[in-house]
Each structure stands twice: as structure tokens, then as C-alpha cells.
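>>> can't give you the sequence, but here's the structure:
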């Protein structure tokens, strides 16, 4: 199976109104970590920020408010549905400093020296050739500009406790789906080398991981994906058998009903790098 198996404006998790709602809940949970990362990266009013793989714009809205009317956010996504949500959300919030650009990141082209910061969250892992994207972003970022990513670095930490054998098969299916479509679920570990290839210097790295229990806010992040179409999508795409899909649905329901169960989230690694050259 290849990336061409999906519609041009789709992505492997699926672009839908339900997914827009799930991504909103996801951003609410991760918003504090994103804000802290942006502060570490030196986000300031007046900056131009490129949000690659913006989705429906939850991070773009925060970025636009922080850079203010003298700054600008360029939200890039291949989904027309998501970009429509960005435009509608910006209008509702009175934000006039967000531009949207429909583009496959594999074909993205922007003027040189045009942005101060590039933000990526759960995007690079889906690309067949992230190094190619970095080559094209190399001159888009202004000299001294900063790149910050929140990307998966060790997906294998995801799981329930008590564990169950079907859990391992589910994680294997998730990783297989990524790689079959040309992506890499643990891409964050490869980013420093990729960025060194284009002369960007990695300045900071830190892991982000949650351990949560039923009824807690963070519990709803992975469970929201599982209960929406996370499991069924893998069955639909033939990476998980129908039997294992049903078993994992049952396991998730059992663990949600057990107040003593624990869910550990996939490890996300924050990577901050800077363009030090002027060429």
C-alpha cells in the first residue's frame, strides 16, 4: 500500500468533522506543553510563523494571538476541510493575521527568508521523505530563525496496564500503517541528524509523556482517538484483523471501567533547532 492509496486531501488518520473535534480536545491537553515550547524557542510578537500540517488550526489560533497584529501565521495543510475550519475559526476569533495554504508538504514551496519560526506537531512522522522537506525549508527560515517540533519518538510506550497480548498487536498495526504509507512513527530521534544535514543546529530536546487513569483529563486524549475511528481505521485499511479490532475495543472498554488501570501515552520528543547560516 502506498500514499497514493489515499485521496489527495486525506491523511492516514482521516480528515473529518469528527477528527476536527478530536484534534481540538488533543490540543487542549497539549496546549500547555506547546506554549512552553514556543517560549523556549523564543516566540515573540511580530514574528511570522509557519505551521506545517496545521490541521484545523488549533495551534495556529494560539500562535496568531501570541504574534499579534504585527505578526503572521501561515497555516499549511493538504486537507481542504481542515483549512476551511482554520478560516472559519479565525473569523470567529477576530483573527486577521492567519493565511492558509493548501499544499502537500512534499510539494511545498515558499519564498526564501520569509518566516521566523516553523512549528510542526505530529506531522513529520507521516512524510515519506522529511529530509526533502527540510531541504526546501532550509532557505524559507530566516537566518537565526527557529524550528520547533513535537513529534513521536518512542511510540512503544503507549499501552494499558494491566497489559494484554492484543495490545502489542495493535501497536504493531499502528506502526505498520505508518511505514506502509512511507512514514516513520518514531521520527523524532532522526530529526537532529536531518537538520544537521542542512546546517541547522539542534539546541534543545526533551521527552513528553503522560501516565493517566480513567476519569482524568489526559485519559480522554488517546481514548478519544480509539473510540472515534482509531481502531476501525486500522481494520478498514487491513493493518488489523477484524477479530483483533473487536478484542482491542473490548480491552479499551474494560480498562476504562477499571479505576485501577493505567494508560501510558506514546512518547513525544520536543526538538528545537536554529538556522545558524545565512546562505
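Sure thing, it's come through. Quick caveat: nothing in here was measured; it's all calculated off a predicted structure. Numbers count the residues shown, from 1 in each chain.

>>> can we go C-alpha only for contacts and neighbour counts from here?
Noted.

>>> List the contacts of residue 128.
If you count contacts by CA atoms under 8 Å, 6 or more residues apart in numbering, residue 128 has them with 181, 182, 183, 184.

>>> number of nearby residues for residue 172?
Residue crowding around residue 172 was assessed by other CA atoms under 10 Å; the count is 16.

>>> Packing partners of the helix or strand hosting it?
In this structure, residue 172 sits in helix 165-180 according to DSSP states H and E. Counting contacts by 3 or more CA pairs under 8 Å, 6 or more residues apart in numbering; DSSP states H and E, the secondary-structure elements packed against helix 165-180 are helix 231-236, helix 242-257.

>>> residues making contact with the one helix or strand residue 146 maps to?
Assessed by DSSP H and E, residue 146 sits inside strand 141-154. Contacts to strand 141-154, defined as CA under 8 Å, 6+ apart, come from residues 37-38, 41, 112-125, 185-189, 266-278.

>>> Longest helix in the protein, please.
helix 17-41 (DSSP state H).

>>> Deepest-packed of the helices and strands packed on helix 165-180, please.
When you average the neighbours per residue for each of the helices and strands packed on helix 165-180 (mean count of other CA atoms under 10 Å), helix 231-236 leads with a mean of 18.

>>> A further structure is provided below for comparison with the first:
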């Protein structure tokens, strides 16, 4: 693991981060569920979930494929998979199993009807090669779907400068550690370079004003607080300038004072069928 990729693991596997991901999932799961259905997931399918983390996308897929289907969640993190297995047991899900591996290079015993992933390719040092690798596990005619983000799509109006700067700092930090903050909009070219047909695409975003904006504000301020040490390490902004302990309250107050509508990052879905 090289130094520029170390941040990926710090973001994805701590107990605190798994809790943040659960909060995030409650907000973005409706978008992912919509992309899964539009991509053609249906009852009885065998689905491979890439980079399962705590299992949120695997659970959405399991909901769609039902008891006659199967979802295999894959991740390299033992801590994340331990949490995923515990959550699956709590939900009484018998059609989901989790496997520790690098899915881009692992040869599974079965071919899948669908391969899905959320917020995975952006953390890959070579998303084209990763997509090409996982697609080998897809049966002919099977569908591959990824839900990724574009951090530069966030905005506020009338402007809430602290909110806007928060997104700028997150995007720039991702860029400096070797993570693509524009992965969502790069999905089209990534699919084509990986040898897949040009994907169908859709885009969504969290948006709201007043009390409807609070969940989106909390989501970005919590992530910025998590990333604060790396932001400072990468020379983007110091912790004292960011003020992570008061960031959420300051953005809320600023948005309320300006009657701002805040728009979150672009949530992009792309899906294509293997010929």
C-alpha cells in the first residue's frame, strides 16, 4: 500500500467511519435503489457487490433479488465485513454472504447476472483496470452498475460560503491523495476504456433549504471533520482554519441567515450490459 493510497483505508474502515457511512446510506440509498432497478436488477438474480464496506448496497440488492436470488458482497477490509455480517444477521438476511478478497483479481466460482458498486472506483488507482477485472465475473448479457460521485457539483444559492468552501476543500484533498473527485462524470469514459458498451446514466443530488437542508449539511460537515487531518497534511486547509468542531453549526447558521438552498455533490449512476 503506497503512501498516496493510505487515505482510502483510513476513510473506509474505522469504527467511526462505518457509523458515518450508515448515516450517509440513509440519505443516498433511495438513489442507489433507483439506479439498481433502472439497470434491470430483478428477482432471482445472482449479484456481486464490489467494495461492500458495511453492506448497504448488498442489502439493497438483496431486497430486489429476493430469497431466490443471491448477493455476494466483497471487500478487502476484515473490519468492514465483520460489521456487514453482523448487520445481515440482525436483518435476518439469508441471501447475502460476504467474502474478503480483491474482487478485481479474484476468480469466483460462478458468473454473475449483475455486478454493482457504490463509491468504489473513485478510490481505485486504476478504475479502468478495476472495472475490466470485475467485469470478467459477469455472464454474457449481464449488467454492471456503479454509483459514484462528482464533488464539484455542489453549490448553494444564495451563497453559503462556508458550505461551498467545505466542498472545495474535500474535492481538492481527494485530488491530492490520488482519488478522483470527478469519478461520477468519468464513468462514461471509464466504461468504454474497460471494453464495455457506453453506459446509460442518471444523476441525482441532495437539495434543500431551511430544515430540509440540515441532513445534507450534516453529511458534508461530518466528512470534512473526518478528513481534517488529511486536509492539513496535504496543505489544503489547516484544522484551525476549517474549525471541524464548530463547522456544522456555522454552516447551518450561515445557510439559515442567507436563506440558502444547498445542493450536494452529484450522485451519478451508470450501467451497461456485457456483450
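Structure received. Please read these numbers as outputs of a predicted model, since none were measured by experiment.

>>> quick one: the longest helix of structure 1 to strand 141-154, angle?
Here the directions of helix 17-41 of structure 1 and strand 141-154 differ by 120 degrees (axes from the mean of the first three to the mean of the last three CA atoms, to 10 degrees).

>>> just to revisit the earlier point, the strand holding residue 146 of structure 1: how far from the chain's middle?
Offset of strand 141-154 of structure 1 from its chain centre (CA atoms, centre = their mean, to the nearest Å): 12 Å.

>>> Would you mind pulling up the elements that the next helix or strand after that strand packs against?
Using DSSP H and E, the helix or strand that follows strand 141-154 of structure 1 towards the C-terminus is strand 159-161. With contacts taken as 3+ CA pairs under 8 Å, 6+ apart, strand 159-161 of structure 1 sits against strand 262-264.

>>> quick revisit: of the contacts of residue 128 of structure 1 - the most surrounded one?
Of all these, residue 184 has the most neighbours under the rule other CA under 10 Å, reaching 23 neighbours.

>>> Tell me the secondary structure at the residue opposite it in structure 2 once aligned.
With TM-score structural alignment as the criterion, the equivalent of residue 184 of structure 1 in structure 2 is residue 180. Under the three-state scheme (DSSP: H, G, I helix; E, B strand; the rest coil), the conformation of residue 180 of structure 2 reads as coil.

>>> residues contacting residue 180 of structure 2?
Applying CA under 8 Å, 6+ apart to residue 180 of structure 2 gives the contacts 122, 123, 174.

>>> can you do 7 Å?
The neighbours of residue 180 of structure 2, taking CA atoms under 7 Å, 6 or more residues apart in numbering as the test, are 122, 174.

>>> Roughly how far does the residue most central in space within structure 2 sit from residue 265 of structure 2?
Nearest to the geometric centre of structure 2 sits residue 119, at 2.5 Å (CA atoms, centre = their mean). With the distance defined as CA to CA, to the nearest Å, residue 119 of structure 2 ends up 12 Å from residue 265 of structure 2.

>>> and if you look at residue 196 of structure 2?
For residue 196 of structure 2, the distance to residue 265 of structure 2 equals 26 Å [CA to CA].

>>> who has more neighbours, those two?
Applying other CA under 10 Å to residue 196 of structure 2 and residue 265 shows that residue 265 carries more neighbours, namely 23 against 20.

>>> Map residue 85 of structure 2 across to structure 1 for me.
Residue-level alignment of residue 85 of structure 2 against structure 1, with TM-score structural alignment as criterion, gives residue 87.

>>> Counting neighbours, what do you get for its match?
Summarising burial for residue 87 of structure 1: neighbours were counted as other CA under 10 Å, giving 18.

>>> swap in residue 37 of structure 2?
Using other CA under 10 Å, the number of residues around residue 37 of structure 2 comes to 12.

>>> Filter the contacts of residue 128 of structure 1 by whether they're kept in structure 2.
Shared with structure 2 under both residues aligned by TM-score structural alignment, their matches' CA atoms under 8 Å, the contacts from the contacts of residue 128 of structure 1 are 182, 183.

>>> Could you export the contacts of residue 128 of structure 1 to JSON lines, including columns for distance to residue 6 of structure 1?
Formatted as JSON lines, the contacts of residue 128 of structure 1 follow (distance: CA to CA, whole Å):
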{"residue": "181", "distance to residue 6 of structure 1": "9"}
{"residue": "182", "distance to residue 6 of structure 1": "12"}
{"residue": "183", "distance to residue 6 of structure 1": "14"}
{"residue": "184", "distance to residue 6 of structure 1": "17"}
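
>>> from the contacts of residue 128 of structure 1, which is closest to residue 18 of structure 1?
Lowest distance from residue 18 of structure 1 to the contacts of residue 128 of structure 1 (CA to CA) belongs to residue 181, with 22.4 Å.
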